[in-house]
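Asks: sequence-free structure coming up:
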């Protein structure tokens, strides 16, 4: 191992860049749908050894000395994000005539941009670099810092944060209920990078002992929490039906198909329950499942009232239009409607966090003048964002916290007003991305929100994965990707959180402080020994 570490440290030029890129690409295999937990244990030691050999000219300033590490981090990040996000190009091929030209920007351009977060991560870590366990702590702290920045800079895109590689199953998710995703990001990097100590031997015993203890605590706490009695369902129990219609995305743009799509949803809604089962109290359709403006189609509301039985409620994704005033075009929202058995809209919530270039155009005046449109917007100008998130209150008093599509990947999107609700509600339309890793990655991230909040999750996706997840992240029932159908289940109960979201965040900050302190002390000791 020492021989291998030495060879990697001494790499230069294109070979160094290729090894960094390959290491980042390898780490992707820890994510869905692969879930190879060992992959980052190969990637991160290689990254550490590359950083070991990335010392700039000591006669140069800090910026120029940091460039070799910056470049390694960028190559690693480019491999990671290219391997993890290439499927975004599928969305542009749905309307290839209009958006096909932008495929290279999505497949290569976005990963190249996101790679700069990891470039700064590695450059920052190199400033605190030492020759033992301190450098592992420095890398873990730096990843925690820049993954946190990635969650909100330029509206944020924390997709595939490193911590998800350490949480492929519910037993490995429970740590997030104590230290949050940010904390898991840091501890994951520390553990993944620990085998690098074998290559240099310095700090090996201490570093390995810490890594083994962290892994044991990670699994041990997971087994402990999952062994606790399940929270009882809400009283009275509520039966939920998830509808997964498997509508091809291109058909949604065909006016002649709209009513057929609508009727497909209704057919699944009124399908009989299994023998001995209870009829659903709530039926959930995916994002934008109603393929026209519902308020302009009274016949559609009438059809819904004909299909719903007494007391049943339909929750469905739809586009909502709002009058913007005299002389102004209407505003459109990506919304959720709550519709009762009389065909009345009794509740609604609009999407707050829109997808840049997907649902709206940044710098709209400039880019629209150049002939560009938002990819997923079915009307000129794209969608408008709601100022605040509206909790859905259902007839009967149950409340749901709505997350539309990729809002579920943002832990910080879920405010304190979520905790009193009965469940999280995530509706999405991942048909844009086809049968690629995207829908599976999306589901894992939504699943973790249940663990962090102690709330069950109701998730309806057009093409999958649709599921009801309990308050500890375990799937109660669901439909796999690519299956048309429906599934009924009783909504699980809420779980008491070991730590509130605020305490999770504070614990994450405390962990960051400890890692930073270890890195600084090790760096100081390293400089002292050199002098």
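Replies: That came through, no problem. Only a predicted model underlies this, so the values are computations on that prediction, with no experimental measurement involved.

Asks: C-alpha only now, for contacts and for neighbours.
Replies: Will do.

Asks: and residue 468, how many neighbours does it have?
Replies: Residues near residue 468, counting by other CA atoms under 10 Å, number 30.

Asks: Please report the distance of it from residue 484.
Replies: Going from residue 468 to residue 484 by CA to CA, to the nearest Å gives 16 Å.

Asks: next one: residue 144
Replies: 39 Å.

Asks: Next: residue 79.
Replies: From residue 79 to residue 484 the distance is 34 Å (CA to CA).

Asks: out of the two, which sits in the more crowded spot?
Replies: Neighbour count, other CA under 10 Å: between residue 79 and residue 484, residue 79 has more, with 25 against 16.

Asks: isn't that one right next to residue 25, touching?
Replies: Yes - with contact defined as CA atoms under 8 Å, residue 79 and residue 25 form a contacting pair (4.4 Å).

Asks: can you pull the contacts of residue 312?
Replies: Counting by CA atoms under 8 Å, 6 or more residues apart in numbering, residue 312 makes contact with 280, 281, 282, 283, 340, 341.

Asks: Give me the spatial nearest neighbour of it, chain neighbours excluded.
Replies: residue 281 (4.9 Å; CA to CA, 6 or more residues apart in numbering).

Asks: Check which residues of stretch 85-105 are buried.
Replies: By 16 or more other CA atoms under 10 Å, the buried positions in stretch 85-105 come out as 85, 86, 87, 88, 89, 90, 91, 92, 93, 94, 99, 103.

Asks: Span of stretch 477-488 from start to end?
Replies: 8 Å.

Asks: So what touches that stretch?
Replies: 239-246, 268-269, 273, 280, 435, 439, 463-469, 489.

Asks: For it, what is the distance to the chain centroid?
Replies: From the chain centre to the centre of stretch 477-488 is a distance of 21 Å (CA atoms, centre = their mean, to the nearest Å).

Asks: structure B:
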């Protein structure tokens, strides 16, 4: 009977965890979900059972969390059939990530009903979360710590990053799981004590890690709301460019005017006869332009952000999305994979994280998916005094993904102690303060201009100095310690 219960319960627990992410924002859901799955794993005696339970949990987690992949492929790629197949494959692969974390913790815990949920499973979870942030180009979507962006645990982020916030969640869940596995007054007190301790540490770290410098800047974000089909239609290029030119002129006088990712529907070099005069007009009005545009150089194409001028400045996207901005193995697969990738052909990766200078300040730039990588955004610091993220989330459709993406951008602002300007094509454009709070957000799938003041800041948070290394070291050393003390499962010990 227990085996029959484990798999459905694991599936429900995985889906419950996804409710912690935006737009749902149920911060206690991940704690409950992990407490359930941790407590069930401590009762499982076979590797086969642990693998099945962990994988089904992963399917619930991934299915509820990244179902929106279907919209990206079906609506803008190869159609509904391709969307179903691609989504099924990617969810099945994503489900391996939590499975590996759970089975690793189960194995190292050795069946001990206190050590397994309280130490082994939490350490394995954050270790896998760190590894997946860089292995095979990295997979950072749905990292657990994002669910706590609006709770006291978020104050851990400027010190330990999103992985440190994840640790607080899994430690609390592990303590509750230990109590669920063996109910009793002592274990209840332990669970309550750990929960209060994590919140107390978060509250103790609630402070400003950076300081304001200079006067605030007036900034306008141009959200063009250009649909993907229209964006790459050659007959629409003139109209699209005209819309952005008019929106820009409407905001002359603002310190910064920002266009979203690949707002130009042609390569930047093909549009300089319009952009260069516009930039001169803007400068005469006291404004600086920052434009998302594809850039061609030699035989390479780049997804870039440009500050027009003499000479223009370029930031070229360093972390490209596989199958979105380039197709691995295209030479081998040939035309089989032509339904994915950018309409302009494969992009090349940029190399420099150097900030762009605009309106007298240094902008730490990230493009779209790059904002999900904390260490890479930190590469622009401490030189940058503002963060800029440009994105085109039209690919996600009317799903949860734009809100999840915004949630991750908020964490980057919090980790670095910098305000962020987030300009998107279809939403969610936003101004985010240095504590990760959204000061102003635009609508989804509407043309809009967002205007606000932003405050440049200086200083370095502990996370910018240390990145994820303290959490990685804690996980590796902790797991090694459990392994060496004999916690791991041997034949004959339930394995």
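Replies: That came in fine, so what should we check first? This one's a predicted model, so the numbers in the text were calculated from it and none came from an experiment.

Asks: Once they're superposed, what TM-score comes out?
Replies: Here the TM-score for the pair of chains, by TM-score structural alignment, normalised by the length of the second structure, is 0.90; 487 aligned residues with a CA RMSD of 2.8 Å.

Asks: ok, the residue nearest the centre of the first structure - contacts?
Replies: Closest residue to the average C-alpha location of the first structure: residue 409 at 3.1 Å, with CA atoms, centre = their mean. By CA under 8 Å, 6+ apart, the residues touching residue 409 of the first structure are 158, 159, 442, 445, 446, 449.

Asks: The second structure: which residue goes with that one?
Replies: In the second structure, the residue matched to residue 409 of the first structure (TM-score structural alignment) is residue 372.

Asks: show me where the stretch 351-495 of the second structure has strands.
Replies: Applying DSSP state E, counting those that start in this stretch to the stretch 351-495 of the second structure gives strands spanning 356-358, 361-367, 386-391, 420-424, 430-432, 438-441, 448-454, 457-458.

Asks: The stretch 101-250 of the second structure now?
Replies: So, for the stretch 101-250 of the second structure - with DSSP E, counting those that start in this stretch - the strands run 211-212, 217-223.

Asks: The last one - contacts with which helices or strands?
Replies: For strand 217-223 of the second structure, the contact count by 3 or more CA pairs under 8 Å, 6 or more residues apart in numbering; DSSP states H and E identifies helix 237-250, strand 256-258, strand 420-424, strand 448-454 as packing neighbours.

Asks: Nearest spatial neighbour of the equivalent of residue 248 of the first structure over in the second structure, chain-adjacent residues omitted?
Replies: With TM-score structural alignment defining the correspondence, residue 248 of the first structure maps onto residue 227 in the second structure. Leaving aside its chain neighbours, residue 227 of the second structure sits nearest to residue 394 (6.9 Å; criterion: CA to CA, 6+ apart).

Asks: doesn't residue 426 make contact with that neighbour?
Replies: Yes - if you go by CA under 8 Å, residue 394 of the second structure and residue 426 touch, sitting 5.7 Å apart.

Asks: what do these two both touch?
Replies: residue 227.

Asks: quick one, which of the strands of the stretch 101-250 of the second structure is packed in tightest?
Replies: Most buried of these, by mean neighbour count (mean count of other CA atoms under 10 Å): strand 217-223, with a mean of 24.

Asks: relative to strand 386-391, how tilted is it?
Replies: Computed by axes from the mean of the first three to the mean of the last three CA atoms, to 10 degrees, the angle separating strand 217-223 of the second structure from strand 386-391 equals 10 degrees.

Asks: how big's the offset between strand 217-223 of the second structure and the first structure?
Replies: Its aligned residues in the first structure lie a mean 1.4 Å from strand 217-223 of the second structure after superposition (mean CA distance after the TM-score superposition for the first structure).

Asks: which residues touch that strand?
Replies: 244, 247-248, 251, 254-260, 421-427, 429, 446-456.

Asks: What subset of these is buried?
Replies: Using 16+ other CA under 10 Å as the burial test, the contacts of strand 217-223 of the second structure include 244, 247-248, 251, 254-260, 421-427, 429, 448-456 as buried.

Asks: Helices of the stretch 401-531 of the first structure, residue ranges please.
Replies: 437-453, 501-530 (DSSP state H, counting those that start in this stretch).

Asks: Residue 112 of the first structure is nearest to which of these?
Replies: Closest to residue 112 of the first structure of these is helix 437-453 (CA to CA; 18.1 Å).

Asks: quick check: angle from that closest one to strand 457-461?
Replies: 160 degrees.

Asks: Helices of the stretch 201-350 of the second structure, start to end?
Replies: Per DSSP H, counting those that start in this stretch, the stretch 201-350 of the second structure carries helices over the ranges 228-231, 237-250, 272-284, 330-333.

Asks: Which stretch of the first structure lines up against the longest one?
Replies: Translated: helix 237-250 of the second structure. Mapped onto the first structure using TM-score structural alignment, helix 237-250 of the second structure spans residues 258-271.

Asks: Then stretch 414-427 of the second structure?
Replies: With TM-score structural alignment as the criterion, stretch 414-427 of the second structure aligns to 451-464.

Asks: ok, now stretch 28-39 of the second structure?
Replies: Going by TM-score structural alignment: stretch 28-39 of the second structure matches residues 38-49.

Asks: ok, residues contacting the matching stretch?
Replies: Outside of stretch 38-49 of the first structure, the residues within contact range by CA under 8 Å, 6+ apart are 5-6, 8-9, 20, 23-24, 26-30, 72, 76, 136, 165, 189, 192-196.

Asks: Narrow those to those that are buried.
Replies: 5-6, 8-9, 20, 23-24, 26-30, 72, 76, 136, 165, 189, 192-196.

Asks: and which of the contacts of residue 312 of the first structure is nearest residue 359 of the first structure?
Replies: Out of the contacts of residue 312 of the first structure, the member with the shortest distance to residue 359 of the first structure (by CA to CA) is residue 283, at 25.9 Å.
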